[in-house]
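> give me the fold of what follows.
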Amino acid sequence: MPYRTEIKVRGYHLDLYGHVNNARYLEFLEEARWNMMELHGDLEWFMQRRYALVVSRIDIRYKRPATMGDLLVVETRSGEMGERHVIVEQKIVRADNGKVVAEAEVTVAVVHPETPGALPMQGEIAERFAQLVGEH
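I've put the predicted structure just below:
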């Protein structure tokens, strides 16, 4: 089961057409990723080690508009793990009818200020992400 984050659409989220602006979905997705890491307790573990989670790619597929007052649920789960990245799978659905508003695959890498490039997804780093798949 994915981690769930609720977001209510407010007026400042909207574009001139009364729909949620496409750039706001990036913020909704980011809010949900932070929520997943905070709820799981891993955010503090990463921060204590000076590891940063950085986004290297986002693929968003917009399905239908969201409008003022909609309650959205962002479902977030850790997905496929590569050599130096993990793909976080996210889906935004309307709470009232379950219809998909947008889907995204977010490629995340782990970096450290004293090491060039992305760190390998192995050892405890890989275990932390693997737990995100199995816990919810």
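> contacts, neighbours, all on C-alpha from now
Will do.
> in stretch 123-134, what's buried?
Buried residues in stretch 123-134, defined by neighbour count with 16 or more other CA atoms under 10 Å: Ile125, Ala126, Arg128, Phe129, Ala130, Leu132, Val133.
> how far away from the center of its chain is it?
Mean-position distance between stretch 123-134 and its chain equals 16 Å (CA atoms, centre = their mean, to the nearest Å).
> to check against the first, give me the structure of this:
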Amino acid sequence: MAHLTSIKVRGYHLDLYGHVNNARYLEFLEEARWAMIEDSGGVEWFSERKLALVISRIDIRYKRAASMGDVLLIKTRLLQLHERAGLIQQQVLRQDTGKLVAEADVTFAAIHPDHPGALPITGELAQRFELMSTESQ
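So this is what the prediction gives:
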């Protein structure tokens, strides 16, 4: 299963055509990722260790428009962990119909200010990501 985040579409999310602006979906997806991390206690854990999660790639696919008043349900799940990166899969659905509005694959890495580049995802860090994955279910 996935972590679920609900977002109601407001007027300031819309473009001139009355649809959610494409860039707003990136914000919705980010909000849902933060919620997943917060709900697993990860924000404090990463902060205490001076770790940050950075996005290196987002592959987003828009399927249909969302409009004012729509309630969007964002499903977020950790899909894969690799040596120095992870993959999060996200789906944006209309809550009332369950229809897919957008979907994205988000590649991320963990960094620390004292170490150049992405950190290896091993040991305690890998366990934390696994915990986020299981807490979402």
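> got a TM-score for the pair?
For these two chains in superposition, a TM-score of 0.97 is obtained (TM-score structural alignment, normalised by the length of the first structure); 136 aligned residues with a CA RMSD of 0.7 Å.
> rewinding a little: just the buried residues of stretch 123-134 of the first structure: which are in strands?
Judged by DSSP state E, strands contain none of these.
> which parts of the first structure are strands?
So, for the first structure - with DSSP E - the strands run 3-8, 52-62, 71-81, 86-94, 100-111.
> got CSV for these, with mean neighbour count too?
Below are those laid out as CSV (neighbours: other CA atoms under 10 Å):
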stretch, mean neighbour count
strand 3-8, 18
strand 52-62, 14
strand 71-81, 22
strand 86-94, 22
strand 100-111, 20
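> rewinding a little: I'd like the buried residues of stretch 123-134 of the first structure as TSV, with distance to Glu103 of the first structure appended.
Below are these laid out as TSV (distance: CA to CA, whole Å):
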residue	distance to Glu103 of the first structure
Ile125	26
Ala126	24
Arg128	24
Phe129	20
Ala130	21
Leu132	19
Val133	18
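> ok, so of the residues you listed, who is nearest Gly11 of the first structure?
Closest to Gly11 of the first structure out of those is Leu132 (33.1 Å), distances taken as CA to CA.
> what do we get in the second structure for the closest one?
Under the alignment by TM-score structural alignment, Leu132 of the first structure pairs with Met132 in the second structure.
> now for that match: which residues touch it?
Neighbouring residues of Met132 of the second structure by CA atoms under 8 Å, 6 or more residues apart in numbering: Met36, Ile37, Ser40, Gly42, Leu78.
> try Lys63 of the second structure
Contact analysis of Lys63 of the second structure by CA under 8 Å, 6+ apart lists Leu100, Val101, Ala102, Glu103.
> ok, the last one - contacts?
In this structure, Glu103 of the second structure makes contact with Ile60, Arg61, Tyr62, Lys63, Gln89, Gln90, Gln91, Val92, judged by CA under 8 Å, 6+ apart.
> and it, what's its match in the first structure?
Per TM-score structural alignment, the equivalent position to Glu103 of the second structure in the first structure is Glu103.
> to Leu16 of the first structure, which of the strands of the first structure lies closest?
Among those, the nearest to Leu16 of the first structure by CA to CA is strand 52-62 (17.4 Å).
> in the second structure, which residues correspond to that closest one?
Counting by TM-score structural alignment, strand 52-62 of the first structure sits on residues 52-62 of the second structure.
> just give me the mean distance for that stretch relative to the first structure.
Following the fit onto the first structure, the mean deviation recorded for stretch 52-62 of the second structure is 0.4 Å by mean CA distance after the TM-score superposition for the first structure.
> give me the contacts around that stretch.
46, 101-112.
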